[in-house]
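S.K.: what follows is a protein structure lacking sequence information:
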């Protein structure tokens, strides 16, 4: 395998665990066998899992967080270890439920080597059972955010996004430059992380990616997705499965808008009303959906 110029750089991977013990152990051990990965930091985000005696591999370092302050804060524990202590030049964030091979890391590293202004990178991806899913995030607008609080406009938006993004990535010559990439699996240049003070910890969960993408854009950097390799996000997301996710996602969106937009009172009122009404719609659909499925879960 052609290792390109990546031989001169150190590469680290963060795996953030929250009650996904078996997946985390399996992924960490698999990645530890990759020649192109120098260090792996497994961070348990104050979950109920115990990893005592699980990691004997020299590459794997385990840290138990004392509290769960969210996705970014948990990943920052591992990122700071890899960047500050192990002096990694680039770092990768991987959810426990992603699948990727060594060539994926190599190709991403080679792309970083060739493009100095590229600071965040991911690859074409598939969902569970190789399902077609969205490939990146566009920076949100108020109009789209309001519409996407409701099921029918949101469903139409998602179908169109999936189709257009997958067509664009398939037709691209190697790379597509985008606004932001999904947080399930991505590579970040360490120099950029240090410039922004690592990941922003003001968002607990969801929406971290677009915040990070805006930080890159404000500094004049690029974000990309390559199609020469892929990964699988082996996660099943059922419709109306998580009311908390719906609410947290919209609260994160509000944090993003406060930082990067200057909306007036009427615009904020419209967004907040849409979130409340959309949450009510989602909750009713959630209850009905689970009753029809025979679960009746809350």
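M.R.: Happy to help now that I have it. Model, not experiment: these values are computed from the prediction.
S.K.: can we go C-alpha only for contacts and neighbour counts from here?
M.R.: OK.
S.K.: find the helix or strand that residue 191 is a member of.
M.R.: Per DSSP states H and E: residue 191 is located in helix 190-196.
S.K.: same for that helix, what does it pack against?
M.R.: Where contact means 3 or more Cα pairs under 8 Å, 6 or more residues apart in numbering; DSSP states H and E, helix 190-196 is not packed against any helix or strand.
S.K.: buried set for the helix or strand harbouring residue 144?
M.R.: Taking DSSP H and E as the criterion, residue 144 maps to helix 142-147. For helix 142-147, the neighbour count (16 or more other Cα atoms under 10 Å) marks 142, 145-147 as buried.
S.K.: between those residues, which is closest to residue 108?
M.R.: Using Cα to Cα, residue 145 comes nearest to residue 108 of the buried residues of helix 142-147, at 31.5 Å.
S.K.: give me the nearest residue to the closest one, chain neighbours excluded.
M.R.: Closest residue to residue 145 in three dimensions, ignoring its sequence neighbours and counting by Cα to Cα, 6 or more residues apart in numbering: residue 271, at 7.5 Å.
S.K.: which elements pack onto the one helix or strand the one you found maps to?
M.R.: Secondary structure assignment for residue 271, by DSSP H and E: helix 265-292. Helices and strands touching helix 265-292, by 3+ Cα pairs under 8 Å, 6+ apart, are helix 142-147, helix 151-171, helix 243-260.
S.K.: so where do the helices sit in the stretch 1-150 of the chain?
M.R.: With helices called from DSSP state H, counting those that start in this stretch, the stretch 1-150 of the chain shows them at 21-32, 71-80, 102-114, 142-147.
S.K.: okay if I get those as a markdown table plus distance to residue 175?
M.R.: Listed next are the helices of the stretch 1-150 of the chain as a markdown table, based on distance: least, Cα to Cα, whole Å:
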| stretch | distance to residue 175 |
| --- | --- |
| helix 21-32 | 24 |
| helix 71-80 | 25 |
| helix 102-114 | 9 |
| helix 142-147 | 26 |
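S.K.: which of the ones you listed sits most buried?
M.R.: For those, the largest average neighbour count (mean count of other Cα atoms under 10 Å) is found in helix 71-80, namely a mean of 23.
S.K.: structure two is appended below for comparative analysis:
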């Protein structure tokens, strides 16, 4: 085991049935200008042989970076899988952590500004990148806003061409788990991400709780990442039917768990039903495939929030 210094960053990547994406992401990390990092590649029990193939690639010398491979043995979801690697890196003494989606490609300078922001201001707990739609100059994420009355989240700048309009470091409501850096002390004050969300809102919940503990959350546009949006859930225009379940249920759970005012819980409950109605209409108006599965998951979400 390598000796971990205060400058070292644990880069944590979660793989699930995505050999090509993960391979490209890892290769992009070879060009990082920040030299002090180690990759923890954690796999959520992939069924396509991707994890074994990536390990073989590493043993064959195809990656010019150091990687620790971790197999969870089951699909623990986004928070669960990442938490396994975070705990291991924490145990090894890492001071800085960078969660990175496996369907991303990073610019060579992507890590340096994140670390510098954390080093220069000890009150900053979480930092995040400017994220583009892969292969374009179109913004996917330039910081996040969250409505704590409804649970609705919004990516600042989404689908806008980047002409420098979001080039200032700024404090935001949340950073997406697609590219999220944080310091060790956040874990010691806030704890880990809640794993029962499984998909969506786990990092939003974690960001908001961190802010409630006094940590600042900063968007750092000098860090740039390119994202193959929603690759693991069917693509942005053809999301898997189960996405509706987690979107409806978890938005309500997020407000209920992070907000003390009962009125906010009530408005979030109402908004969940509004969101379910919109998704229901969309199934028929847009003639989506797998109609019965989509309707079933919408129904299950409403049953879950009613418990």
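M.R.: Alright, I've got the coordinates. What you are looking at is a predicted structure, and each value in this text was computed from that prediction instead of being measured.
S.K.: check contacts around residue 206 of the first structure.
M.R.: 245, 248-249, 252 (Cα atoms under 8 Å, 6 or more residues apart in numbering).
S.K.: filter these down to the buried ones.
M.R.: 248-249, 252.
S.K.: let's have those in CSV, adding distance to residue 49 of the first structure.
M.R.: Putting those into CSV (distance: Cα to Cα, whole Å) gives the following:
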residue, distance to residue 49 of the first structure
248, 24
249, 26
252, 27
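S.K.: got the contact list for the residue of the second structure sitting at the aligned position of residue 248 of the first structure?
M.R.: Mapped onto the second structure by TM-score structural alignment, residue 248 of the first structure lines up with residue 246. Contacts here follow Cα under 8 Å, 6+ apart; on that basis residue 246 of the second structure touches 197-200, 301.
S.K.: from the residues you listed, which ones fall inside helices?
M.R.: residue 301 (DSSP state H).
S.K.: tell me the centre residue of the first structure?
M.R.: Nearest residue to the geometric centre of the first structure (Cα atoms, centre = their mean): residue 183, 0.5 Å.
S.K.: Provide the secondary structure category for that one.
M.R.: coil (DSSP: H, G, I helix; E, B strand; the rest coil).
S.K.: alignment lookup: it to the second structure.
M.R.: Checking TM-score structural alignment: residue 183 of the first structure goes with residue 177.
S.K.: name only those of the contacts of residue 246 of the second structure that count as buried.
M.R.: Of the contacts of residue 246 of the second structure, these count as buried by 16+ other Cα under 10 Å: 197-200, 301.
S.K.: circling back: closest to residue 218 of the first structure among the buried ones among the contacts of residue 206 of the first structure?
M.R.: residue 252 (19.3 Å).
S.K.: for the closest one, list the residues it contacts.
M.R.: 203-208 are the contacts of residue 252 of the first structure under Cα under 8 Å, 6+ apart.
S.K.: how much space between it and residue 208 of the first structure?
M.R.: Going from residue 252 of the first structure to residue 208 of the first structure by Cα to Cα, to the nearest Å gives 8 Å.
S.K.: what about residue 30 of the second structure, distance to residue 299 of the second structure?
M.R.: 45 Å.
S.K.: let me fix that, I meant to ask about residue 268 of the second structure.
M.R.: 17 Å.
S.K.: of these two, who's got more company?
M.R.: Shown here are residue 268 of the second structure and residue 299; by other Cα atoms under 10 Å, residue 268 has more neighbours (25 against 16).
S.K.: name the nearest residue to the more buried one, ignoring sequence neighbours.
M.R.: Nearest non-adjacent residue to residue 268 of the second structure (Cα to Cα, 6+ apart): residue 150, at 4.2 Å.
S.K.: hang on, the one you found packs against residue 256?
M.R.: No. With contacts counted by Cα atoms under 8 Å, residue 150 of the second structure stays clear of residue 256, the gap being 10.0 Å.
S.K.: give me the common contacts of these two.
M.R.: Common neighbours of residue 150 of the second structure and residue 256 (Cα under 8 Å, 6+ apart) are 264, 268.
S.K.: OK, contacts around residue 215 of the second structure?
M.R.: Contacts of residue 215 of the second structure by Cα under 8 Å, 6+ apart are 123-126, 186.
S.K.: equivalent analysis for residue 205 of the second structure, please.
M.R.: 193-194, 254, 258.
S.K.: over to residue 65 of the second structure?
M.R.: 29-30, 38-39.
S.K.: now the angle from the helix holding residue 271 of the first structure to helix 243-260?
M.R.: Angle of helix 265-292 of the first structure versus helix 243-260, following axes from the mean of the first three to the mean of the last three Cα atoms, to 10 degrees, is 160 degrees.
S.K.: which non-adjacent residue is nearest residue 252 of the second structure?
M.R.: residue 268 (5.5 Å).
S.K.: same check, this time on residue 178 of the second structure
M.R.: Spatial nearest neighbour of residue 178 of the second structure, excluding adjacent residues (Cα to Cα, 6+ apart): residue 101 at 4.8 Å.
S.K.: need the counterpart of that neighbour in the first structure.
M.R.: Under TM-score structural alignment, residue 101 of the second structure pairs with residue 95 in the first structure.
S.K.: ditto for residue 126 of the second structure
M.R.: In the first structure, residue 126 of the second structure lands on residue 120 (TM-score structural alignment).
S.K.: list the contacts for its match?
M.R.: Applying Cα under 8 Å, 6+ apart, the residues contacting residue 120 of the first structure are 181, 186-189, 222-224.
S.K.: ok now stretch 228-248 of the first structure, how far from the chain's centre?
M.R.: When distances are taken as Cα atoms, centre = their mean, to the nearest Å, stretch 228-248 of the first structure is centred 11 Å away from the chain's centroid.
S.K.: ends of it, what's the gap?
M.R.: With Cα to Cα as the measure, what separates the two termini of stretch 228-248 of the first structure is 34 Å.
S.K.: check which residues of that stretch are buried.
M.R.: So stretch 228-248 of the first structure, judged by 16+ other Cα under 10 Å, has buried residues 228-234, 240-241, 246-248.
S.K.: that concludes my questions; thank you for your assistance.
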